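> Have a look at this fold, sequence not included:
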């Protein structure tokens, strides 16, 4: 059985002297020695209230997703995008998100077999930041 791959996208940024600086622009977040090869974190700036952020692409060896965060003027956030299975490996691809305020976890439909692309829009959730994951898993 293959080990599942988890890739994350977390929205956060620093505003320093009027310049938006991502911290870090792209980095690897490790919690254990073996985690380094299975989990990565990018830190893009969050969208302004009432707007959607730029789309981001997440990739694993057998999956790809384009995702973005949108914020209401009230500050609630949601994630939308698509996910595609890119490898004939018997696994499905899926995006899921957690939030900095809401305790909910939202899951896209599974994308499989190879070549299947699924579009999704998660519900509005309390918070200003979404943590977005792309995973592959055995069915």
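Yep, it's here. Only a predicted model underlies this, so the values are computations on that prediction, with no experimental measurement involved.
> hey, let's count contacts and neighbours off CA atoms from now on
Fine.
> and stretch 66-81, how far apart are its ends?
In stretch 66-81, first residue to last residue: 5 Å (Cα to Cα, to the nearest Å).
> Buried residues of it, list them for me.
For stretch 66-81, burial by neighbour count (16 or more other Cα atoms under 10 Å) applies to 66-72, 75-81.
> Run through the strands of this protein in chain order.
Assigned by DSSP state E, the chain shows strands spanning 6-10, 14-16, 19-21, 26-27, 41-42, 56-59, 63-71, 77-85, 91-99, 105-107, 117-121, 130-138.
> one step back: switch the buried residues of stretch 66-81 over to JSON lines, and while doing so, append distance to residue 125 to every line.
Shown next, in JSON lines, are the buried residues of stretch 66-81 (distance: Cα to Cα, whole Å):
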{"residue": "66", "distance to residue 125": "20"}
{"residue": "67", "distance to residue 125": "16"}
{"residue": "68", "distance to residue 125": "14"}
{"residue": "69", "distance to residue 125": "11"}
{"residue": "70", "distance to residue 125": "10"}
{"residue": "71", "distance to residue 125": "9"}
{"residue": "72", "distance to residue 125": "10"}
{"residue": "75", "distance to residue 125": "9"}
{"residue": "76", "distance to residue 125": "5"}
{"residue": "77", "distance to residue 125": "5"}
{"residue": "78", "distance to residue 125": "6"}
{"residue": "79", "distance to residue 125": "9"}
{"residue": "80", "distance to residue 125": "12"}
{"residue": "81", "distance to residue 125": "16"}
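> hold the first one in mind and look at this next one:
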């Protein structure tokens, strides 16, 4: 009987650790606001970060321009990435400890081939 109770405890602890670990793995990775298309404006928020960007397209290329802001003094930074078919482009990190940037805002201007590009806001 004790073996069954111990076995159940181990399974419960293992499941809890798996759930906790899965949560840690996904924290900070961000989720796509959407695979953005041409001529759109997106406002995105995650815990500790905020961003806004607009898109435009011309001659098979998409421009994504906007800003990212750190919104929490938690030691993490906010960042945006766009995953073009030719490679990923990253914004500068907006960090709470930026003495040269007291507003905690960084601007970005990405350009690349495509008309349907996943864009992510996340904290690191």
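Sure, I can see it. Bear in mind the structure is a predicted one, so any value in this text is a computation, not a measurement.
> Can you say which two of the buried residues of stretch 66-81 of the first structure are spatially most distant?
The span of these, defined through Cα to Cα, is set by 66 and 75 at 22.4 Å.
> what's the counterpart of residue 105 of the first structure in the second structure?
Counting by TM-score structural alignment, residue 105 of the first structure lines up with residue 88 in the second structure.
> Actually, residue 6 of the first structure.
By TM-score structural alignment, residue 6 of the first structure lines up with residue 30.
> I'd like the distance from that match to residue 56 of the second structure, if you could.
From residue 30 of the second structure to residue 56 of the second structure the distance is 23 Å (Cα to Cα).
> Please apply the same query to residue 76 of the second structure.
30 Å.
> same thing with residue 20 of the second structure?
40 Å.
> same deal with residue 93 of the second structure?
Counting by Cα to Cα - residue 93 of the second structure and residue 56 of the second structure are separated by 23 Å.
> and what of residue 9 of the second structure?
From residue 9 of the second structure over to residue 56 of the second structure (counting by Cα to Cα), the distance is 55 Å.
> repeat for residue 31 of the second structure
In terms of Cα to Cα, residue 31 of the second structure sits 22 Å off from residue 56 of the second structure.
> Also residue 15 of the second structure?
46 Å.
> counterpart of residue 68 of the first structure in the second structure?
Taking TM-score structural alignment, the alignment pairs residue 68 of the first structure with residue 54 from the second structure.
> ok, and the closest non-adjacent residue to its match?
Closest residue in space to residue 54 of the second structure, ignoring its immediate chain neighbours: residue 41 at 4.2 Å, by Cα to Cα, 6 or more residues apart in numbering.
> what's the answer for residue 79 of the second structure, then?
residue 93 (5.0 Å).
> Ok, residue 76 of the first structure next?
Here the residue nearest residue 76 of the first structure, using Cα to Cα, 6+ apart, is residue 126, at 4.7 Å.
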